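**Student:** sequence plus predicted model, see below.
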Amino acid sequence: MKRRLLALALLAAPMLACGSSTPEAENPETSATETTTTTNPTPTATPEAAPTATPTAAPAAAKEPSPEELKKAKAAQELAADRTKWEAEAKAEDTRFTPEIHAEAKKLADAKHASLDAALKVVLAGKHRVAKNAERDKYRHPQETLKFFGLTPKQTVLEYGPGEGWWTEILAPTLATQGKLLVTTTDPKGPADARSTFYGQRLVRFLDRAPELYSKVDRIVIDGKSPKFGLENKVDLVIVMRSLHGLHRDKLLPGFLAEVFKALKPGGVLGVEQHRAKADADPDKSAEQGYLPEAFVIKQAEAAGFKLEGKSEVNANAKDTKDYPEGVWTLPPTLELGDKDKDKYLAIGESDRMTLKFVKPKK
């Protein structure tokens, strides 16, 4: 019997040596069982009783990002690229603004103009303008558009959504001496990862570059999700250029138009330039592509209390087929597709746009 027990013990020893190094005695149930077996006067030692290796758990599979996470990651990547591009362009503009250009800008801002035509004659030719902006005059028709809206150098004007300052660099010197320019901006001190913060910072840098031109411009910080101006019967003209599609897409258009109506003096003007969709387009769908039907815009403005005073085709473009892979941003100046079919889209030019003049009734 002793020989048999000794043989069985020798057989079990190698198997114990090959067992898991993980201490199993931490399991109280296992510990109790082993104690009972050890104190049994006639143990039956078998190879099956030896500890076995604990299987190593397979590493957990990487969790697939959700659609929302993918969307955020893409947005962050695009924002970083836009910031990098903007920094390079801003530095180039800072360098371009020589003392001579600053001196000319001051002269422009100090001048008193007898009429809009007189003001725009010198302002549009000013060296303060970004070169790529001046190149777009053939598409945007600033003189004809502002004359249609009834702008004069003595008015108080609110520019909604100035973007990179295309209209601001025209309006500010025109109004600097006898009138007043107000521009909306998102908070430049907002979260660093918010695109709205980037837009606010971009405008600050633009305005601060030439204080002789822009120091008199009032900046109205707004919440892009609920624009409020804090103005009532103080403004002669509000211009909203190529922005209504975004307001409709974000379900803000009725509230926005009500805020504009409140800000305008009786008899004041809302000037609208907007990418024009096909007449039978669904506004909800076309807004995603940057366009809105003209009749829809008129209906929305009239619902807010405005009266349509006139239409202009100065910004019309019959070549715009309004059916592009990346919506209106396929066309210049954005050219979202890069070099793909670039010549084709350059030949079309900028979008077909409605230009509308609404009036707030005097009573």
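**Tutor:** Done, it's in.
**Student:** okay, CA-based contacts and neighbour counts for the rest of this
**Tutor:** Will do.
**Student:** what's the helix or strand for residue 356?
**Tutor:** Using DSSP states H and E, residue 356 sits in strand 353-359.
**Student:** now for that strand, which elements pack on it?
**Tutor:** Strand 353-359 sits against helix 142-149, strand 264-275, strand 307-312, with contacts defined as 3 or more CA pairs under 8 Å, 6 or more residues apart in numbering; DSSP states H and E.
**Student:** which residues are contacting that strand?
**Tutor:** For strand 353-359, contacts defined as CA atoms under 8 Å, 6 or more residues apart in numbering pick out 145, 148-149, 267-276, 294, 301, 306-317.
**Student:** mind listing what residue 283 touches?
**Tutor:** Contact analysis of residue 283 by CA under 8 Å, 6+ apart lists 291-293, 296.
**Student:** now render those residues as a markdown table, adding neighbour count and secondary structure.
**Tutor:** Formatted as a markdown table, the contacts of residue 283 follow (neighbours: other CA atoms under 10 Å; DSSP: H, G, I helix; E, B strand; the rest coil):
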| residue | neighbour count | secondary structure |
| --- | --- | --- |
| 291 | 29 | coil |
| 292 | 28 | strand |
| 293 | 21 | coil |
| 296 | 16 | helix |
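**Student:** okay, one more to line up with it:
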Amino acid sequence: MKRSLLALALLAAPMLACGSSTPEVQNPDETATETTTTTNAAPTAAPAAPTATPEATKEPSPEELKKQKAAQELAADRAKWEAEAKAEDTRFTPEIKAEAKKLAEKKHASLDAALKEILAGKHRVPKNVERDKHRHPQETLKFFGLTPKMTVLEYGPGEGWWTELLAPTLAAQGKLLVTTTDPKGPPEARSTFYAQRLSRFLERSPELYGKVEKIVIDPKNPKFGLENKVDLVIVMRSMHGLHRDKLLPGFLSEVFTALKPGGVLGVEQHRAKPDADPDKSAPQGYLPEAFVIKQAEAAGFKLEGKSEVNANPKDTKDHPEGVWTLPPTLELGEKDKDKYMAIGESDRMTLKFVKPKK
């Protein structure tokens, strides 16, 4: 009996040494190998779960969030522009190009004669035509003293609203220069996008814009490389940005240098309330009129005249998104759209400065 109990104990020992859990079903040869090699080994630890690195869990900084938002907005603007540009390319038929060629080749007797045809031209972007009632192009350019034989510098042409009027007016007898940033700049920069947009606009119609001369500038330090070469410089709704970026005095000095003696600086600018602080109103798109005059006079200009052709007393100048709350931008979208459409485009000063003759 004792011998039987001893035999049973000897048979059970290997099983107890492997633990009490049920073994997995394996190939018999593999089981035999594991029994002889791992019976007395410590159990293998399970792989540790990956731990998140500080970079993975770190919240983006306000500056990073700002950059992300800017990149998203730029991508959206690019997509919108591409769609509009393709539609405009399609609209620009051979018939429209032929008409544009005639406009550009014609030696217009006067500004009125030129603009009578050009304002009605089919080359104009349809949405631009819709803004004529707000922009008053004929009255504004006449106030500045534009003639078809002038050399004109357009600062910050944007999407070409004024360019499509100036280029055919000046093509046959005058000259148009426009500033632009570098179209080959960093792709994430808005200045690059704006330059590419302008280039495509000009390239769409060589008949109209083939003689337009582009002056590439650094937006942080605009230099024209001109001296006593220009009859008229027009600056449309841009001075708030120049002041905001602390560039206005240097810019006005550059304009003064570029103009011939007796040359004209024509300014159209969103007008702030008279007592507004320029440092606070500029980011909203507005500047006080007296401030603009003072800055121009400090650069050596003489105020020749004021016009209220672009005035709008309905503009209260206190909108949630600044001047961009109003049309055509309508930054708030459909929110209170009827209200802002009823106001119309901004209240704007229209000023004529002259570089004194020596």
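**Tutor:** Structure received. Values in this document were obtained by computation on a predicted structure and should not be read as measured data.
**Student:** Provide the aligned range in the second structure for the strand holding residue 356 of the first structure.
**Tutor:** Strand 353-359 of the first structure lines up with residues 348-354 of the second structure when matched by TM-score structural alignment.
**Student:** mean shift between that stretch and the first structure?
**Tutor:** With mean CA distance after the TM-score superposition for the first structure, stretch 348-354 of the second structure departs from the first structure by a mean of 0.3 Å once superposed.
**Student:** and the helices and strands packed on strand 353-359 of the first structure, which is most packed in?
**Tutor:** strand 264-275 (a mean of 23; mean count of other CA atoms under 10 Å).
**Student:** list of residues touching that one?
**Tutor:** Applying CA under 8 Å, 6+ apart, the set of residues contacting strand 264-275 of the first structure is 149, 232-245, 260, 290-292, 328, 351-363.
**Student:** hmm, which of those are the buried ones?
**Tutor:** Neighbour counting over the contacts of strand 264-275 of the first structure (16 or more other CA atoms under 10 Å) leaves 149, 234-245, 260, 290-292, 328, 351-360 as the buried ones.
**Student:** just the helices from the stretch 1-150 of the second structure, written as ranges.
**Tutor:** Ranges of helices in the stretch 1-150 of the second structure, per DSSP state H, counting those that start in this stretch, are 2-17, 28-37, 54-57, 62-91, 94-105, 111-118, 126-129, 132-135, 137-144.
**Student:** counterpart of the last one in the first structure, which residues?
**Tutor:** Mapped onto the first structure with TM-score structural alignment as the criterion, helix 137-144 of the second structure occupies residues 142-149.
**Student:** how about the longest one?
**Tutor:** Following TM-score structural alignment, the aligned partner range for helix 62-91 of the second structure in the first structure is 67-96.
**Student:** what's the mean deviation for the matching stretch versus the second structure?
**Tutor:** Mean for stretch 67-96 of the first structure is 0.5 Å (mean CA distance after the TM-score superposition for the first structure).
**Student:** figure out how far that stretch is from the centre of its chain.
**Tutor:** When C-alpha coordinates are averaged (CA atoms, centre = their mean, to the nearest Å), stretch 67-96 of the first structure and its chain have centres 11 Å apart.
**Student:** please apply the same query to stretch 11-19 of the first structure.
**Tutor:** Using CA atoms, centre = their mean, the offset of stretch 11-19 of the first structure from its chain centre is 67 Å.
**Student:** pull out the buried positions in it.
**Tutor:** 12, 15.
**Student:** please apply the same query to stretch 189-209 of the second structure.
**Tutor:** Neighbour counts over stretch 189-209 of the second structure (16+ other CA under 10 Å) mark 190-199, 201-202, 204-205, 207-209 as buried.
**Student:** ok, residue 199 of the second structure - contacts?
**Tutor:** residue 183.
**Student:** how close does the counterpart of residue 323 of the first structure in the second structure sit to residue 272 of the second structure?
**Tutor:** Matched across to the second structure, residue 323 of the first structure falls on residue 318, judged by TM-score structural alignment. Computed as CA to CA, to the nearest Å, the residue 318 of the second structure to residue 272 of the second structure distance reads 9 Å.
**Student:** neighbour count: the two, which is higher?
**Tutor:** More neighbours surround residue 272 than the other of residue 318 of the second structure and residue 272, with 28 against 13 (other CA atoms under 10 Å).
**Student:** counterpart of the more buried one in the first structure?
**Tutor:** Aligned partner of residue 272 of the second structure by TM-score structural alignment: residue 277.
**Student:** returning to what we had before: could I get the helices of the stretch 1-150 of the second structure as JSON lines with distance to residue 248 of the second structure?
**Tutor:** Converted to JSON lines, the helices of the stretch 1-150 of the second structure look like this (distance: least, CA to CA, whole Å):
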{"stretch": "helix 2-17", "distance to residue 248 of the second structure": "88"}
{"stretch": "helix 28-37", "distance to residue 248 of the second structure": "84"}
{"stretch": "helix 54-57", "distance to residue 248 of the second structure": "42"}
{"stretch": "helix 62-91", "distance to residue 248 of the second structure": "25"}
{"stretch": "helix 94-105", "distance to residue 248 of the second structure": "34"}
{"stretch": "helix 111-118", "distance to residue 248 of the second structure": "30"}
{"stretch": "helix 126-129", "distance to residue 248 of the second structure": "28"}
{"stretch": "helix 132-135", "distance to residue 248 of the second structure": "24"}
{"stretch": "helix 137-144", "distance to residue 248 of the second structure": "21"}
